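Asker: show me the folded form of this:
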Amino acid sequence: MSTTTITAADINKLRQATGAGMMDCRKALTESNGDFDAAIDWLRKQGQKVAAKRQDREAKEGVVIAKTTQGGASGFVLCVACETDFVAKNAEFVAFAQSLIDLAIAKDLKTLDELNAAPYEGITVVEKINEQVGKIGEKIGITRFERIDAAAVAAYIHGANRMGVLVGLSKGGDAALEAGRDLAMQIAAMNPVAVDESSVPAEAIEREKAIVLEQIKQDPKMAGKPDEMLEKIAAGKLNNFFKESTLMAQAFVKDNSKSVADYLKSVDPALKVTSFVRVALG
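Answerer: Now for the predicted structure:
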């Protein structure tokens, strides 16, 4: 096994991301040679319930801004990170982040590279950020920039610019956009991994299946059971994963008696979610 050095900072990072105990985090990192995501999987395979934040570890402090174009056919969300909460709450810093998303909308930008290279007050955005670093006195940068194009896009900002959500819809109109905002709040609260089962990446399914099978094999009651039985049990647990982790199958947070799919049908049977993105401070 590799002799990768596991530091106290590594252990604390894993504890913050999962909620697992210090000794368990040390063991997980040791067993995975310091690989953070592999350590999370190791903890789960041991049967621990961890609160892994998936893609929400990009920034410690900063602001997240989400906004749509005037016609609502495109939505933009970005995260401008900084080192301290003091800067994140500074009105000038928030206004700077707002100006960046306004620039992205005005220039119809599609990628983070395009945004970084865009002109801003006679210099590029990257150069302006470096100027702000000198002015503010701490490291800042754009850590996420996402865009959704659809028939209509709903945008939602949660928790004083700590999270932003975009939801792409198959059709527009007031009712559709109101539903889109409801679903954006659902996504903010429940953090689904995909719209529905069919849109979960194959590698994510295989990863979850491997974790589930390992959990089953460690159950003393399953000792000596045939592989066919273990596969069936794993399939059932995977169905629970899809129900809890895909948007359409989740219980609707405003009315737990129905699923999100049922709620959407009640608004308009033809209305679909084409895509979504959720960006949060870690």
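
Asker: CA only for contacts and neighbour counts going forward, please
Answerer: Fine.

Asker: quick check: next helix or strand after the longest helix anywhere in the chain?
Answerer: For the chain, the helix with the greatest residue count under DSSP state H is helix 227-245. The helix or strand immediately downstream of helix 227-245 is strand 251-252, counting by DSSP states H and E.

Asker: quick one: buried residues of whatever helix or strand comes next after that next one?
Answerer: Toward the C-terminal end, the helix or strand that comes next after strand 251-252 (DSSP H and E) is strand 255-259. Of the residues in strand 255-259, S259 count as buried by neighbour count, 16 or more other C-alpha atoms under 10 Å.

Asker: stretch 265-278 too?
Answerer: Neighbour-count burial for stretch 265-278 flags L271, K272, V273, T274, S275, F276, V277, R278 (criterion: 16+ other C-alpha under 10 Å).

Asker: please give me the structure for this one as well, since I'd like to look at both together:
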Amino acid sequence: LQCETDFVAKNEEFIALTQLILDAAIDHKPETLEDLLNIQLPNGTVSQLIMDKIGATGEKMELGYFEHISAPSVVSYIHMGNKLATLVGFNKEEVAEDIAKDVAMQVAAMNPISVTPDTIPAEVKEKELEIAREKAREAGKPENLLDRIAEGALQKFYKESTLLQQEYVKDNKLTIDQYLKQNNKDLTVTVFKRVSLNA
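Answerer: Model prediction:
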């Protein structure tokens, strides 16, 4: 739930409304933002409650983001200032809290675009390859090496942009996948979401 000022964001009634919306989302499991806004609560729909709060405060409010994930275990992380949040789903029900939080913080800090290279859209991969080819061409590299150079650049992109291949921020000798495996050989991330109110 977004508002215009910190004064309203820190107001107890605003915080209570956000908690009410969160509880409604957990109870009703809506699939879309529209579904969430239409959930009927004792005092009206979520949308009506937001409109009522706008009327009471005189400040624009909007439920700008709605993300949900399903996994055997889900952890959330909210960064200081409440402007950045992550959800991370794991393939196991039992995940040590510190490990789960570390991975959720990794998503917040490093902003991966995908869990693995397999889940990156083909058009994103092709764009990265084309950028790498063009850079190599501008650097005067021979045409017959451009594809190989581009493939190397794509592998680097995967290491920077896919969660499981990223260097673990607390120990750059490990990837996130290695960090998970040293704690439980079968543990992995299945899905994540990252929401930033700044971008």
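
Asker: before we move on, the earlier item: tilt between the longest helix of the first structure and strand 255-259?
Answerer: 130 degrees (axes from the mean of the first three to the mean of the last three C-alpha atoms, to 10 degrees).

Asker: mind jotting down where the helices sit in the second structure?
Answerer: Counting by DSSP H, the helices of the second structure are 6-9, 12-28, 33-37, 46-57, 97-110, 122-138, 146-161, 176-183.

Asker: would TSV of the buried residues of stretch 265-278 of the first structure with distance to M229 of the first structure be doable?
Answerer: Formatted as TSV, these follow (distance: C-alpha to C-alpha, whole Å):
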residue	distance to M229 of the first structure
L271	39
K272	36
V273	36
T274	36
S275	36
F276	36
V277	37
R278	37
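
Asker: that older thread, buried sites along the longest helix of the first structure?
Answerer: Neighbour counts over helix 227-245 of the first structure (16+ other C-alpha under 10 Å) mark L230, A234, K237, L238, F241, F242, K243, E244, S245 as buried.

Asker: again with stretch 53-73 of the second structure
Answerer: Neighbour-count burial for stretch 53-73 of the second structure, with 16+ other C-alpha under 10 Å as criterion, is recorded at K53, M61, L63, A71, S73.

Asker: so what does the last one match up with in the first structure?
Answerer: Read it as S73 of the second structure. Under the alignment by TM-score structural alignment, S73 of the second structure pairs with A152 in the first structure.

Asker: next one: the second one
Answerer: Counting by TM-score structural alignment, M61 of the second structure corresponds to I140 in the first structure.

Asker: what sits against that match?
Answerer: Going by C-alpha atoms under 8 Å, 6 or more residues apart in numbering, I140 of the first structure touches V80, A81, C82, E83, I129, Q132, V133.

Asker: by neighbours, which of the residues you listed wins?
Answerer: Tallying neighbours with other C-alpha atoms under 10 Å puts V80 at the head of the contacts of I140 of the first structure, with 25 neighbours.

Asker: V103 of the second structure -> the first structure?
Answerer: V103 of the second structure maps onto L183 in the first structure, by TM-score structural alignment.

Asker: what's the answer for E13 of the second structure, then?
Answerer: Correspondence of E13 of the second structure to the first structure, assessed by TM-score structural alignment: E92.

Asker: could you do N172 of the second structure as well?
Answerer: In the first structure, N172 of the second structure lands on N256 (TM-score structural alignment).
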